[in-house]
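Participant: After the sequence you'll find the predicted model.
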Amino acid sequence: MSAELSDIEFEDHGSKGRYVLRGPDGAEAELTFTSAGDNQIIIDHTGVPDAFRGQGAGLRLLTRAVEDARAAGRKIIPLCPFAAAQFRRHPEWADILKS
């Protein structure tokens, strides 16, 4: 995992969780998900405040989720419009996309 992805915090709250990037001013960029059984997650929201705009924060969060899902043998259902668009732009993620 690259250094910039290791800056992302992972929070697991049972069936729900999120990936978070925290800025020095307290701003948080987040990607939230819901577990759908043992083998898949639903990415349902990506929120990037103005403090993170133009820095690739959303893509960094999603990349970390993709790497974690791949390592755990899980599939991703991208309900969030941002995540769905990124999956279309990254064919190398097709192996973990729930079809």
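Facilitator: Thanks, I have it.

Participant: okay, CA-based contacts and neighbour counts for the rest of this
Facilitator: Noted.

Participant: quick one, strands of the protein?
Facilitator: Taking DSSP state E to define them, one finds strands in the chain at 9-13, 16-22, 28-35, 40-47, 75-78.

Participant: another structure for you, compare them:
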Amino acid sequence: MIATPEGEAEMTYSILSPTSRIVDHTAVPKALEGQGLAYLLMQHLIADARNKGYKIVPLCPYVNAQRAKHPDWADLFLI
């Protein structure tokens, strides 16, 4: 979560197992759209998955779209 005066940008997930997370939602306040906050959350997710060794199930449309744009992240996703 990223807190701002305009609201919170967030990415929600569920822990499926010690080795996988289901990411189901990413949201950014309307006033902050297009400023890269969702991508910052995505970068944190990728770094966390690499550091902790889990795979991501991308149910969130934003996360799935970013996965498709970044083949170098392919090893982190279960699709």
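Facilitator: That came in fine, so what should we check first? Here the structure is a predicted model, which means the values were calculated and not measured.

Participant: Just send the strands of the first structure back as CSV, with mean neighbour count and distance to Gly56 of the first structure too.
Facilitator: Formatted as CSV, those follow (neighbours: other CA atoms under 10 Å; distance: least, CA to CA, whole Å):
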stretch, mean neighbour count, distance to Gly56 of the first structure
strand 9-13, 13, 16
strand 16-22, 19, 11
strand 28-35, 22, 11
strand 40-47, 20, 12
strand 75-78, 22, 18
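
Participant: Mind putting these into a markdown table with distance to Gln86 of the first structure?
Facilitator: Conversion of the strands of the first structure to a markdown table gives the following (distance: least, CA to CA, whole Å):
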| stretch | distance to Gln86 of the first structure |
| --- | --- |
| strand 9-13 | 20 |
| strand 16-22 | 16 |
| strand 28-35 | 13 |
| strand 40-47 | 12 |
| strand 75-78 | 9 |
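
Participant: what does Ala38 of the second structure align to in the first structure?
Facilitator: Mapped onto the first structure by TM-score structural alignment, Ala38 of the second structure lines up with Gly58.

Participant: wait, I meant Val63 of the second structure
Facilitator: In the first structure, the residue paired with Val63 of the second structure according to TM-score structural alignment is Ala83.

Participant: what residues does the lengthiest helix in the second structure touch?
Facilitator: Counting residues, the longest helix found in the second structure (DSSP state H) is helix 37-52. Identification of contacts with helix 37-52 of the second structure by CA atoms under 8 Å, 6 or more residues apart in numbering yields 1-2, 9-11, 26-28, 55-56, 63, 73, 76.
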